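[1] only geometry, no sequence info:
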């Protein structure tokens, strides 16, 4: 419900919100520009009498002196019968520059307040402000839910892409946007009579005026008691009229000053409601608070990006999860629940959904996190889920087990679980196995025993569909075949070889997009292909010869580096690793990029602890290379020999020098020390524990055996903090990329 309240209004009003935000950001510059152009004496240095005396000396025809909200002093005067206005220096009374409101800022203000549509536009702008309040509140709730609670809102975010950018910007800007939206809504409600508006009429004209000979304005006692910082406006009496008075308005009230005696007459303090109303205006516009204006302007500039990334998130979710003929929970006789990390499982779910619909079933399909307490008409439940990392739940299924505790199933409900994974991992489809066992413990009856799909096998899926079709008496033709992204031809441009002396041959391979083939004119160079978009930590799928399934390697570079870099250890009997190690500069391969958003370092100043061994250093080095903000980043890495397989040694030395890498701790198993990376972590346990207390994120990359040993050491380190690895994992603070 919160997601719908947040998403749909934002989509509908995106253009208006972007217009409002951009104009707000431009208007936020005005107070700072006014402040920069003005001369601002320190408080207590100049009083109003001194100011008026200096101004009159240079402007004998002074009619009014005004102090703007940003501190600038403006004199309105008449000279040779012509009116004028100048910005003046309050220390000397001399003019700085002619004063004239900016036509550009006036137009921008009208666009911001009313979309250039008068009262109709003002009403629309008020609705946009109220809508922004809703978006901010629902956005905060969603951020808290995503991070695991209010206390975790300041911790690093996991993931990448639109969702990561949207969340990070929202966290930065939400308070500023909420303040602007609340104050804008308040002002709009006053404008249209929904809230009372305070009007200060000021005191009545004084009956007792001395009428004596006017004294020099610099000698008037009432004005000498008012500091310049409190002045709002001083209106001079009409010339040659001894019965007229000075009208004085300050930040605390207004009154009149006798031009002969200097006595303050008929003073009226400002009401509390007027003060509150002025504060609302200042908090919305930054007038009088130029620094706040810049903060609010920076927050407003995030709205266009939030709108674009929000639309991207919505579109991806819609294209992944939207299914035609998806009936409601109360109408469905068949339920499909999907657990997916990168949306691949949704393709199989769509195919199953379409086939069941074609067979006459009323099907409801949703993510596993959306498990409800009861399905009133359902007799079949299908759970299609992948496994994330080392047997963990994927993103769309992380709340499934908790929700299952409150689930009440009909006696006739039968279920079948279909797992998706890669059999090269020891915990192949472990989460699917856990779900199957949990449903059985809940008392549900299996429609069919759990089956596990290896590497998105289309033939296995089709066979499973045939079996299910026989069980339900309705033939299912499941022909879904997920295709990888179009491959790109890559040319090896550089390689660095390590580890031969310690029987661990490992190579750093750098590729560029190969030149396009085909005929061309001799005098024209071949046009190179462009590299696909990728970040360090994403995966390169390499197609080995003889049509075998792709093998995946973690990327050690980002697309901005101009090369696609992987670190590969040659495995005994390894088909793809052996193929890659045979390559020489100039050779070509076919490959494609698969995003891996679940393995990314968090942004911000909280420490990041990188842990790896062997070729697992590849993506970790990529993260360090991108750390141009010099945020705290520590690397623990293990190899065999510092003389033979110290991967990336020159680069890491440079990163230490330029502080992209804060600290480096290495362990070599074939050295006099004979240490492993987990040993170094245990030696540094106090420092590691302190970093975790500060919100540090831990990323582990390398072999599964190393990852298991590291996890055990981290568990021991965390024990005094009354937390554990699973808690950090749930918070996005313990990420693994293991093989």
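    Thanks, I have the structure now. The shown structure was predicted, so the numbers you read here are calculated from the model rather than taken from an experiment.

[2] use CA for all of it now, contacts and neighbours both
    Fine.

[3] okay, which residue is most central for this protein?
    residue 168 (2.1 Å; C-alpha atoms, centre = their mean).

[4] Now do it against residue 202, distance only.
    As judged by C-alpha to C-alpha, to the nearest Å, residue 168 and residue 202 stand 48 Å apart.

[5] Kindly report the same for residue 357.
    Here residue 357 is placed at a distance of 74 Å from residue 202 (C-alpha to C-alpha).

[6] In contact with the residue nearest to the centre of the chain: list those residues for me.
    residue 157 (C-alpha atoms under 8 Å, 6 or more residues apart in numbering).

[7] doesn't it fall inside a helix?
    Yes. Counting by DSSP: H, G, I helix; E, B strand; the rest coil, residue 168 falls inside a helix.

[8] Now do it against residue 157, distance only.
    Distance of residue 168 to residue 157, given as C-alpha to C-alpha: 7 Å.

[9] who touches both of the two?
    The overlap between the contact sets of residue 168 and residue 157 (C-alpha under 8 Å, 6+ apart) is empty.

[10] Isn't residue 668 up against residue 642?
    Yes. When contacts are counted by C-alpha atoms under 8 Å, residue 668 is listed as touching residue 642 (6.6 Å).

[11] Who has more neighbours out of the two?
    Remark: of residue 668 and residue 642, residue 668 carries more neighbours, 21 against 17, as counted by other C-alpha atoms under 10 Å.

[12] got the contact list for that one?
    638-642, 674-676.

[13] Now do the contacts for residue 161.
    Residue 161 touches residue 597, counting by C-alpha under 8 Å, 6+ apart.

[14] how near is it to residue 116?
    Residue 161 is 36 Å from residue 116, by C-alpha to C-alpha.

[15] next one: residue 676
    In terms of C-alpha to C-alpha, residue 676 sits 68 Å off from residue 116.

[16] Those two - which one has more neighbours?
    It is residue 676, of residue 676 and residue 116, that has more neighbours when counted by other C-alpha under 10 Å, with 22 against 15.

[17] Please name the nearest non-neighbouring residue to the more buried one.
    Of all residues not flanking residue 676 in the chain, residue 667 sits nearest, at 5.2 Å (C-alpha to C-alpha, 6 or more residues apart in numbering).

[18] try it against this one:
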């Protein structure tokens, strides 16, 4: 619900809010310019009388003096029947230059305050400020939920580039946007008299004035008592009118001064309401606090960026909405599929399962998890099996379409006749990988519901893992079930193999490093990618792409991968059989969460077999000699020491700090996880320096590495989940 509110209110208010923020950013320049041209140093020791005495001879027709919140002194005068205004140096009393209000800034101010539409426009601006406040608050709550809690609000953000950019910018700008929206709304409320009038009472105009010959303004006692940095405005008496008075406004209040005696005839202090309003006005405009104006302006400039990324995220989510065909009525269905999804991607997998079961002769009804618990179990009299496909949102929370499932499930006391199976979708980068799916399974098991299959999980929407789960489901149901999930894929680029280096034949682990370029005569460019991103490759006769981690960057001019030949692997067999000059069809899938962190902290790279590919890419591009320690496991150094020559070169030129290669057919303790335990002391020292861990390779290897690192971390009172929560442990596991 919160996501829908945030999305739709953002879409509705985009144009108005963007105009409000851009104009606010432009207006934030005013206090900076004003401050730059003001001469404020030393003005605290100068009295109003001292400055006005200096101005008396230079401006005989002076009518008014104003001091801006940023300290600029402006003199308004009449000379030869014409009015003028000058900026004044308060120290010397000499003019800095003519003063005038920029018509461009006046136009922007009117656009900001009322969209150039007077009163209706002011109402629109107030509504826009209110929507900005709601968007900022709802966005902050969504981010906290995504990261797990408010205490985790500074944790690294995972997701696509647009999602990370949207959240990161919002996190930086949230305070500035809240301040702008709240103060703007308060000022609008005062304008429309929704809040009490803030203005102080006017000072009482003196009933009688001395009327004697005016004294020199520089000698007036009242003006001598007021320092220049307290002045706001001084209005001179009408010329040759001895009964007129000086009118003065300061930070403390306003009053009148006798022009002959220099005495303060009356004075009205500013009340607390006006002080509060002026403080709010200063916070909103930055006038008087130029640095705050700059921060607010920078914050406002983030709104167009967040609007654009927000629209792209919304459009991508809208396009991902899946339509379920042949959805059998609940009372007739023998199979129920429940979906828990935040961004709609899980619905695509549910549709694949739905269609496959339909093809196998089952009557299937697919719906959200919330819809299931909103009805009684007797609504599904013929159901024999229940499948729950659910993602996990944030730090182990329920996704949007399952937000009420567990709470309302507690109200169901009867035990159904059908059996269930739970499939969790998530990303192993998160500490609470598939945690919500685990909670669902535990709850159903505790309620004594019959289980068809134990919990299984899918990492990063892997079609291969989903197909494997489908085979398990088919065996449990006694039917042939083929789950071929084909996600939407971008257009492919044709690439030609220009070089291959073979390894591993002697140890029956045939592996090749393959390097591709655009074909000769191609009029396109390589797609943009970095080491650690994924390349999707379609083998001939296959509709499902296989993904391989990249060891190169697009700026290298080549696309490099490391592939091990699996005899029954369609894509690996195709790639391993390629000869120089052969071509492939490929596309890039960004993997921004698998990157070395910036900064001075050391990096520990861990892998086995072909998992070395992206790790070598990170080392290869370590031109700044960041401390990098590599742990890698193979079988035999004479046969499958991948990238051996290149790694030794990197050791010499300091791109690689330490190489720890172990081989399972040589030494007694020769797996990479064993070497990690042996190096516990050294690794704890690196962890103390803020080390980040990047792990790439098979799932079994990654699990063993995690257990080994837990042992290393135990004396420090930490574990791998702690590192994950800090963004210091990231995996690319297959």
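    Yes, it's here. Because the structure is a prediction, the values reported are computed rather than measured.

[19] Run a quick neighbour tally on the aligned residue in the second structure for residue 712 of the first structure.
    The equivalent of residue 712 of the first structure in the second structure is residue 707 (alignment by TM-score structural alignment). Using other C-alpha under 10 Å, residue 707 of the second structure is surrounded by 15 other residues.

[20] Which helix or which strand is home to residue 707 of the second structure?
    helix 699-713 (DSSP states H and E).

[21] which strands and helices sit next to the next helix or strand after that helix?
    Following helix 699-713 of the second structure in sequence order, the next helix or strand is helix 720-725 (DSSP H and E). Applying 3 or more C-alpha pairs under 8 Å, 6 or more residues apart in numbering; DSSP states H and E, one finds that helix 720-725 of the second structure contacts helix 699-713, strand 729-733.

[22] Now do helix 720-725 of the second structure: distance to the chain's middle.
    Centroid separation for helix 720-725 of the second structure versus its chain: 20 Å, with C-alpha atoms, centre = their mean, to the nearest Å.

[23] What is the mean deviation of it from its aligned residues in the first structure?
    Comparison of helix 720-725 of the second structure with the first structure after fitting gives an average deviation of 4.2 Å (mean C-alpha distance after the TM-score superposition for the first structure).

[24] List the buried residues of that helix.
    Residues 720-721, 723-725 are the ones in helix 720-725 of the second structure that count as buried (16 or more other C-alpha atoms under 10 Å).

[25] And for stretch 359-378 of the first structure?
    For stretch 359-378 of the first structure, burial by neighbour count (16+ other C-alpha under 10 Å) applies to 362-369, 371, 375, 377-378.

[26] ok, so of those residues, who is nearest residue 178 of the first structure?
    Closest approach between these and residue 178 of the first structure, by C-alpha to C-alpha: residue 369, at 29.2 Å.

[27] Double-check residue 320 of the first structure against residue 345; I have them as touching.
    No. Counting by C-alpha under 8 Å, residue 320 of the first structure stays clear of residue 345, with 9.4 Å between them.

[28] Of the two, give the one with the bigger neighbour count.
    Shown here are residue 320 of the first structure and residue 345; by other C-alpha under 10 Å, residue 345 has more neighbours (21 against 17).

[29] For the more buried one, which three-state class applies?
    Assignment for residue 345 of the first structure (three-state DSSP): helix.

[30] Distance-wise, check it relative to residue 497 of the first structure.
    Counting by C-alpha to C-alpha, the gap between residue 345 of the first structure and residue 497 of the first structure amounts to 38 Å.

[31] Residue 366 of the second structure belongs to a helix?
    No. Residue 366 of the second structure: not assigned to a helix; according to three-state DSSP it is strand.

[32] which residue in the second structure lines up with residue 417 of the first structure?
    That one, residue 417 of the first structure, aligns with residue 421 by TM-score structural alignment.

[33] Centre of the chain to the host helix or strand of its match, how far?
    Here residue 421 of the second structure, judged by DSSP H and E, is contained in strand 419-426. On the basis of C-alpha atoms, centre = their mean, strand 419-426 of the second structure sits 30 Å off its chain's mean C-alpha point.

[34] Run through the neighbouring helices and strands of the helix or strand following that strand.
    As assigned by DSSP H and E, the chain's next helix or strand after strand 419-426 of the second structure is helix 435-446. Secondary-structure packing of helix 435-446 of the second structure (3+ C-alpha pairs under 8 Å, 6+ apart): strand 385-391, strand 419-426.

[35] quick one: contacts of the last one?
    What it means is strand 419-426 of the second structure. Here strand 419-426 of the second structure makes contact (C-alpha under 8 Å, 6+ apart) with 346, 384-392, 433-434, 436-438, 440-441, 449-461.

[36] Residue 122 of the second structure versus residue 154 of the second structure, what's the distance?
    Note on residue 154 of the second structure: its distance to residue 122 of the second structure, by C-alpha to C-alpha, is 37 Å.

[37] Just the strands from the stretch 151-300 of the second structure, written as ranges.
    Along the stretch 151-300 of the second structure, counting by DSSP state E, counting those that start in this stretch, strands occupy 231-235, 245-250, 253-258, 264-269.

[38] Distance to residue 75 of the second structure and mean neighbour count added to the helices and strands packed on helix 435-446 of the second structure, as a markdown table?
    Shown next, in a markdown table, are these (distance: least, C-alpha to C-alpha, whole Å; neighbours: other C-alpha atoms under 10 Å):
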| stretch | distance to residue 75 of the second structure | mean neighbour count |
| --- | --- | --- |
| strand 385-391 | 67 | 25 |
| strand 419-426 | 67 | 23 |
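
[39] Of all the ones you listed, which one is nearest residue 269 of the second structure?
    Evaluated over those, closeness to residue 269 of the second structure peaks at strand 385-391, with 62.3 Å, by C-alpha to C-alpha.

[40] Residues contacting stretch 590-598 of the second structure, please?
    158-161, 429, 529, 532-534, 603, 618, 692, 694, 730-732.

[41] let's see it at 6 Å
    residue 533 (C-alpha atoms under 6 Å, 6 or more residues apart in numbering).

[42] you'd agree residue 583 of the second structure is up against residue 496?
    Yes. The criterion here is C-alpha atoms under 6 Å, and residue 583 of the second structure meets it with residue 496 at 4.2 Å.

[43] which one of those two has more residues nearby?
    residue 496 (21 against 18).

[44] wait, the more buried one sits on residue 517?
    Yes. In this structure, residue 496 of the second structure is within contact of residue 517 by C-alpha under 6 Å, at 5.4 Å.
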